[in-house]
Each structure stands twice: as C-alpha cells, then as structure tokens.
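>>> test case, fold it:
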Amino acid sequence: MLTDTRPLLEVEEVSKTFPGVKALDRMRLSLRHGEVLALVGENGAGKSTLMKLLSGIHRPDTGRFFLDGAPLRPTGPRHAQEMGIGIIHQEFNLLPDLTVAQNIFIGREPRRAGFLLDRRALDARARELIGRLGLPLDPHRRVGGLTVAQQQMVEIAKALSHDPRVLIMDEPTAALNDAEVRTLHQLIRRFVRPETGVIYISHRMAELTSLCDRITVIRDGRYVATMETAQTRVRDVIAKMVGREIGTGTRPRPAPAAREPLLTVSGLSTRTLLRDVGFALYPGEILGFAGLMGAGRTEVARALIGADPVTSGTVTLRGRPVRIRNPADAARHRIGYLSEDRKRLGLLPEDGVDTNIALGALRERFARFGFVRDRAVGERAAELVSALRVATPSLDRPVRHLSGGNQQKVVLAKWLAKDCDVLVFDEPTRGIDVAAKEEIYRLLDTLAQQGKALVMISSDLPEVLRMAHRVLVMAEGHITAELTAAEATQENVMHYATLRPGRPGTRPAPSPASDPAGTPEAGTR
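Reported below is the predicted structural model:
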C-alpha cells in the first residue's frame, strides 16, 4: 500500500561516462514509499551502472540523487549502507569458509573486551535476524557448503541486517527454482513498509507482473518510460525495451540450400548451467545465439571448444563424433573461437601483428625442424593484413597499439591463418566503433559465402538479426526457441529470452537435425 506521494528515492538527470562509453545519459527514476519498482532494459542498457552509482561504487559525472527529499551523495559502499541504501548483486560476495552468521555480520561482529569475538552474541544476533526474516538458514553452517539458493538468502540477510530504506536487488532469482522464488517474494513483501522500497532488476517478465507495482524501462543509458504494472501488457514492456526497428535492407542474405550439417551438438550439459543444448551448424551459415546476460551463450561456446568441462553431450564434426577436451583439441579440429575478451584470451598484446597472426598455426604451417620460418610468417601475415585491411604501420607493431577494431581483425586473421572450418564469434564487435563494425560484418558475410560455418554470439540484438540466418534463443542454460531470419524479430527474441524454460510459451529446443531453411517446430507463443 502506497502511503506517501513524495518519492522515497529520486534520480535526476544523472549521467556517467566510462572511457569510450556513455553508460548513462540524463537518467531519471522515482521510487515511491512502500513500492516494489521493476527496472528493466536490454543488456548494456545501464541498469547495473545506475545501481552502482546509487550504492557508492561509482560516482556520477552529473545529476543528483535524493532520499526522502534530502541529497544523497554516497562516497562508497559503506557510506551508502549508512545512508540507507542496500544492494544485493547478482554475483555473490560471500566468504565460503566462514559461517552464515560470520558472513552476515562481517566487519560488525560483537566483541568482548573490545577485541575478542563474542561467538555467542554473534549467533544470537544471527538467529534473531534469520527468524525475523523467516529464512531457512542455520547460523552455524559454513557458507561454502550451502546451496546457491541458500547463499542467496545469506546475501539477502546480510543486506537487510543494515536496516536499509531502499533495497536494490539485481537478478535475485537467476539461480532459484519456483519454490525458492516464492519464498523470496514473500520476504520482499514483508520487507516493504511505508518507510521502505525495493528496486527490483529482473529479465523474468512473469515475476515483474506478479511482484512489482510499477515498471521503469531504460534503453541505451536513457530513461524511456514508467508504467503501472496492473495496466501494462508484457509485450508493451518488451517493445519499449527494444525500441528500435531493423531496416529491411539489413537482413542477412539467404543461406545456401540445406546440406549435411558440418557440426552437430546433442545433449550438451555442464555442472553449473547448460542443460541438454542441441543444435546443428551448416556450411555457409551464420547461426546467431541470442539471450540475456547469464543465459549461457558464452558457456555453450566454451563447452564446445573444451574450455569448460561438460557432464554429458556429443559433438559430431563432418559426420564423425569427436571428443574435444581442450581448446588445443578444438584448434586441431579446425574450430576457432574468438573470445569476447580479445585482449586477455585472444592476443599477446606486447607482440607484433605478425606473431599474433601466426600463433594459431605456428607448428603446422610456420615451423620446420623446430624453427619458425619467419619469411613464411611475414608473407602470410602480409596477405591477411591486406585482405582484412588491418591499419598498422608495420607487421611487427605490438597489437596493444592498434585500435579495438584492428585488434579484432588480428584475432580473426589468426584463425584464418589456421584455415578453420568452424568459427565461433563471441561478441565480435564489442568495444569497436561503427565503421569498424561494418567491416567486421562484411568479413563475416564473406566468410559465410566462402562456405565457412559461423556461430555468432552477441548481446547486441540488432546485430544478431542483421547477420544470422537462424537465431537460437537461450534462457537459463536452455535453448528456448529456434527462429528463422523471418521469424526473428526483436519482440520475438526478447519474448523467448525472458521465459523460464519449461513454462507455457516456450518453444521446444531444436532438433540437431533441423533444417536451416525450414520452419521450426510449432510452439505456443
């Protein structure tokens, strides 16, 4: 029940810029007393940046915050807590070797004689808090032995132990099952009183409509709209989140006629996230993977190349089962992976362009009797630098001096030198400018025309829709839909990306033998 017309928390004209990125642009937000306010937006919309500003992790460049009408200027996370702002991050911040009680009151433990830990008082305070919140936790249990859901409850108890006025929750149910979600929602409803409020960040639309009073949508770092939940349809929220149209001239050219798949994945699962992932990849095809943060797209790529251990699943390459135990195995099978973190995982920043290009095929193409053939390296590097139009004054120029777009081209050249048949691109245009993006798009299209099989993982949905012949949508480690290029609108993709797997409206996971030119299995939209 809302009892006060004055906002509990107000954000006015807040902007924040990081090197090369305008994360927030004149952002505004208003949280009422006694309200649960949903904050939604696509990946990269600015939600987490705003929350980090409110919790004192970063400071805004411009703009103001107000708590009950008084200026709010947190200088750090502890100061924000003292001022009444609590935050529960998506990533846990717990010490696994300490008990539940110790984690809840870390840095605030009761002490005897000023320095001796008073364990009895600590446990009593923890039991009182846990009982008041109705949480199924044992204060003596070591946190490292708890389930993910129980660890989430410890994070919640730790945040509420500070008696916050405003509680910010960033994807709090990402690792919870339905029963645990209901428990969490009951806890939130008990917390919300006339003097408190909650900002609830989630991609699960069904949760928002059942829990939240209003929904605020942000896009590309800007405020879009705030809507009363009871008067709002989910598809209208998604439309405001997307807010962009894809021109008909930017859709991918038709995929080649279906032949035998080059790569087939069946039943791929990992211990922590992926569940029964299956798909087929054809020569000359760009297969897009879409989904929200934490959906499992990068995990699929890492499991495919052997970087992450799998618990089950098979990979068939050129019609024969293969066992890929590590990235070196993947490279030997001519599967190349262009990581989203090119500087850490794709390049040797202090080495030259030519050295980086030769890395992937050094032993098989550029060495003889244990010695590197410098002339062969230079000739092939020069060919690829010219073909990809890498802007560098010389082949021995350290790649750290190149722009982000040119660094990405060097990573691509490395796998072209290896002559890979399958190329997995994870965030291929992250951190590069518009002109460089267009060049990368042309390169991917050219590779597909040459018969290479490409997987494209991107958080930029318009990019996926522009390039992919088919789109696989993921949520919570499952493939929830397979869409043809014609079916893959932003609204459709976001619909399947925000569904909980197995719920009504989820399309069946595609069969590994599905036809890229055909129609996916029918499902309830």
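
>>> CA only for contacts and neighbour counts going forward, please
Will do.

>>> how much space between residue 491 and residue 191?
If you measure residue 491 against residue 191 using C-alpha to C-alpha, to the nearest Å, the figure is 34 Å.

>>> what's residue 483 in contact with, if anything?
470, 471, 472, 473, 519, 520 (C-alpha atoms under 8 Å, 6 or more residues apart in numbering).

>>> please provide the structure for the following sequence as well, for comparison with the first:
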Amino acid sequence: MHIQLKDIHKSFGPVSVLKGVDFELLPGEIHALMGENGAGKSTLMKVMTGLHPLDEGEVVIDGAVRQFKHPKEAERAGIAFIHQELNILPELTVMENLFLGRELTGPFGVIKQQEMKRRAREYLAELNVFMEVDQLAKHLSVGQQQMIEIAKALMTDAKVIVMDEPTAALTDREIRALFSVSRALRDQGVSIIYISHRMEEIFELCDRITVLRDGVSIGTHRINETSFEEIVKEMVGREIGERYPERNATIGDVVLEVDGLIGNRFHNVSFDVRAGEIVGFSGLMGAGRTEVMRALFGADRAKAGVVKLNGTEIRIKQPADAIRHGIAFLTEDRKGEGLLLDFTLRENLSLPTLDKRAKGTIISRQTEEQFADGYLKKLRVKHHSMEQKVKSLSGGNQQKIVLGKWLGAEPDVLILDEPTRGVDVGAKKEIYTIMSELAEAGVAIIMVSSDLPEVLGMSDRIVVMREGVVTGTLAKDEATQEKVMTYATGGQ
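Model prediction:
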C-alpha cells in the first residue's frame, strides 16, 4: 500500500497541532516517525486513520484520495493502529481481548471458544509470548498488555501497521521478537509506520525516517544516510549535547533503608539509598521491581519487612503515610494512577500539596496558579493554558506533569518508575538534568527502568531483580550491560 499525506492541517480549538505536514509511506518499508512530544506524530496518524477529521490537505492511498470517517473503516481498508494508550478491557480475558469485535462463530452464532483459544496462543507465540489466554487482562503487567495490542494488529492481516511507542513497556526479549516479526512482515510487503523515541531502535529497525517539529515536517532521510546527531538537531532545532548529564552530587548518609521486605510478588528484598544517590533498579518484566516500589509507597500492602527513614523505623499503610514521611512515587501508569485526566494542569500539579496552597481550609487560587506556572515553565510543558485538561496533552507532556506534581512536594525520597517512558530525546535530557539537580540537593532517588543504557548512564548503584528476589547489586564503575543481564536472567 502506497500512502501520501499532503499538506495536512489540524487544529483543536485555538491550538494548531499540524501546520502543513507531508509524509509518504512506500509499500514494504518500515518508516520511522520522530519528533519531540507535542510535535504532532500521534495526531497525524489519528487523522490518517479517521480518528480525527482533517482540516486541510489530502490523504492519498494507492493514487486515490481517501478520508476515513472512523478507524474501523481504515482497518477494513487494511490499516491497523497500535495506540500508545492501551485499549485493553481489564475484566475480559486475554483471548476475549484479542478477538473483541471479531469473534469466531459457528452455526446459530455459537462462539467457537476452543478455536479462539488455539488461535490466540498461535498469534502470541509469533511474538514469542506465552501466557495463559484464560486469565483476566487486569492481572497482566503493562508490557504484557502491550503485547496483546500488538498481537491484535497482527490478526487483522493489515497492509499497513502503525506502531505508536510499541516497545515502551517491553523487555529486551520481547523487543527482539517484535523486531523479528516486523522484518518478516516487511518482507511480505506490509508497511510499518514506527513511532518511537528510542533512537537505537530506529537505526536498527527502520528503512527511512521522517522528522516532525512543532506540527511541520522537517525532513525525510534514508536511515543509512543520516545520523543520530542530525536527527536530534532536526527534532529539537538545537544541539542536544551529551545524552546523560555530568553528575556532581556528593553522596551522604543513608536516608532510606529496606530490610527483608516481602510482598505478593517479591521476597526478602533489602537495599538502601543515600542522600544524593540515584539507585537504579533493573530486571526483566515480572521481576517484581514495580511491586516493591508500590509496597514502599503504601499503594500495596507488604506482608513483612522493616523500612527505616533516617534511621527511624516507619510504618506505611497507605500513600498518605508515605507522602507525610517525605516519600514521593512517580508511577509507571501515568494515565491510570498518575493523573486525573479530566482535571486541569493546575489541579494535577498542585494535588499532592494542596495543604501548602491553602489558608486554613480555603485554597489560595493565586498561590496555586503561581506554583503551577513555575513548574510548567521549569519542565517546558507544551500547553496553551494551565486550565486545559491534562488529557489534551501529548504523552510526554503528561509525564512532565506527573513529575512536576511530585517535585512540588519537595520529597526526601523520590521513587521514579519508568520516568522517561514515551518521552522524546530532548525531554529525557531535561528529566535527567532535574534528577541530577535533585541528587545534588540531597534527595535520595530510586529509578526503576527497563531502558538498560538509561540505568547505566544515570545510576550510582544498580540493584538487579529476578523473579521477586534481588540477585545482585553493582557499583557504577563495575556495572556493564553484560553483568546486569547476567543477574537479571539467573546466570552466574
């Protein structure tokens, strides 16, 4: 399928998101679409597939002008869209999610349960994913849910597949499986539009790349004729410098000490974090890293273990206890747990610290606005008003709001679970810089990340987990990708 997007314009109220974008997808290619958060990548794909009507321009498919009225029409035409926002129904099983809206039926409309289960296992096996298809989706990790979304797209026999940040929650093994399937599809003539902020993936997988900046298409290049530096400069309009900032923090005394923590998916976890230190947590999906952090914050109840803050034992039964003790938690699920999507940017930013914006029982609107405005500027959030709903922001800008609300709490311990997931290269550098500044100010930071270069680049120490147990701790000067993966996979 040959797709041409010509001079595409799209506005939402007073905000112009696409300002004349040109894009061409050739048959049988993997074409990367890159740009900073808010550049218009996802919006362009939603216009192409009929989720948003375009204001100006043309969508030309195989020489004919088309304008889909809704995504189902695009899907029937052979275009599948794997959205960055997961569309999993948590109370349905894996199999039911895979076949939702396209159930296999026999005589008299009887659903072929066993046939659907068999096919579900086959499609998942193509992605090297093996899970029980009868289990409810709500029991799966974010990464496992993402693999279901990918499998659903493969099941449509599409001619074009749009992948919006498909690997953000995947392990290295799952990424390798996805790349293998993507190359096989390309060889069969299927085209893939690949939206990602992971530059290494783009240069490994894709054939061509188109860069958007502020709603305008900047350029298209063959991958073997461009470079990391050139793409970054086109994305941000400036040189980005070293990817990880130079660290100057002085590591002080132990702030947080965890001893023998036990939960539903982890056992006997012990570690400590010092003032000014960034401790990275690494491991494969399902290793128990997030579960440990949720227990520390009181989002889940630990079964046993001792937690000490500045040498004094504390008991955390709920998040309010953790916040009171100066512990903040940036969750990996920003939409489900990190934000109130129908609330404004101002309301989301000030939510954990409303008591500081109040006089008695009355919230000072002026103080709240000053606070929100400060963090919107500090984090360079792309927005048109602090009164717009947070759901209207791009994924990366939503992540900045989650970070901002916890920075405003001025925590002693900051837990960051996948802090740069779905964030562009420029915003990543900004988040890394903020982390370094917080460490220099004496904050103890725990960073859970599935991005191994990020763990190695930002951590003073690395704690590795496997199947709910800590398998090793590495100092910065001894840590390598090989050592981390050895501990993560059970090697010696």
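
>>> TM-score of the superposition?
Once superposed, the chains reach a TM-score of 0.61 (TM-score structural alignment, normalised by the length of the second structure), with 413 aligned residues with a C-alpha RMSD of 5.8 Å.

>>> re the thing from before, show me which of the contacts of residue 483 of the first structure is closest to residue 174 of the first structure.
For the contacts of residue 483 of the first structure, the minimum distance to residue 174 of the first structure (C-alpha to C-alpha) is 16.8 Å, reached by residue 473.

>>> and the closest one, how many neighbours?
Residue 473 of the first structure has 28 neighbours, counted by other C-alpha atoms under 10 Å.

>>> that one in helix, strand or coil?
strand (DSSP: H, G, I helix; E, B strand; the rest coil).

>>> one step back: restricted to buried residues, select the contacts of residue 483 of the first structure in PyMOL.
Selection of buried members from the contacts of residue 483 of the first structure for PyMOL, criterion 16 or more other C-alpha atoms under 10 Å:
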select buried, resi 470+471+472+473+520
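
>>> list just the nearest of the contacts of residue 483 of the first structure to residue 200 of the first structure.
residue 473 (23.8 Å).

>>> is it true that that closest one touches residue 490?
No - using C-alpha atoms under 8 Å, residue 473 of the first structure is not in contact with residue 490; the gap is 11.2 Å.

>>> now the helices: where do they sit in the stretch 101-250 of the second structure?
113-126, 142-154, 172-187, 199-205, 228-236 (DSSP state H, counting those that start in this stretch).

>>> got the contact list for the second one?
The reference is to helix 142-154 of the second structure. With C-alpha under 8 Å, 6+ apart, helix 142-154 of the second structure has contacts from 80-82, 86-88, 94, 97-99, 123-124, 127, 129, 137, 161, 166, 168-171, 285, 333.

>>> what's the angle between that helix and helix 113-126?
110 degrees (axes from the mean of the first three to the mean of the last three C-alpha atoms, to 10 degrees).

>>> please compute how far helix 142-154 of the second structure lies from its chain's middle.
Mean-position distance between helix 142-154 of the second structure and its chain equals 14 Å (C-alpha atoms, centre = their mean, to the nearest Å).

>>> ok, the equivalent of residue 54 of the second structure over in the first structure - contacts?
When the first structure is aligned by TM-score structural alignment, residue 54 of the second structure is paired with residue 60. For residue 60 of the first structure, the contact set (C-alpha under 8 Å, 6+ apart) comprises 14, 15, 16, 53.

>>> now, those that are in helices?
residue 53 (DSSP state H).

>>> show me the contacts of helix 142-154 of the second structure that map onto strands.
80, 81, 82, 161 (DSSP state E).

>>> wouldn't the second one be in contact with residue 162 here?
Yes - taking C-alpha under 8 Å as the definition, residue 81 of the second structure is a contact partner of residue 162 at 4.6 Å.

>>> looking at these two, which is more packed in?
residue 162 (26 against 23).

>>> just the helices of the stretch 101-250 of the second structure: most buried one?
Compared across those, helix 142-154 shows the largest average neighbour count, a mean of 22 (mean count of other C-alpha atoms under 10 Å).
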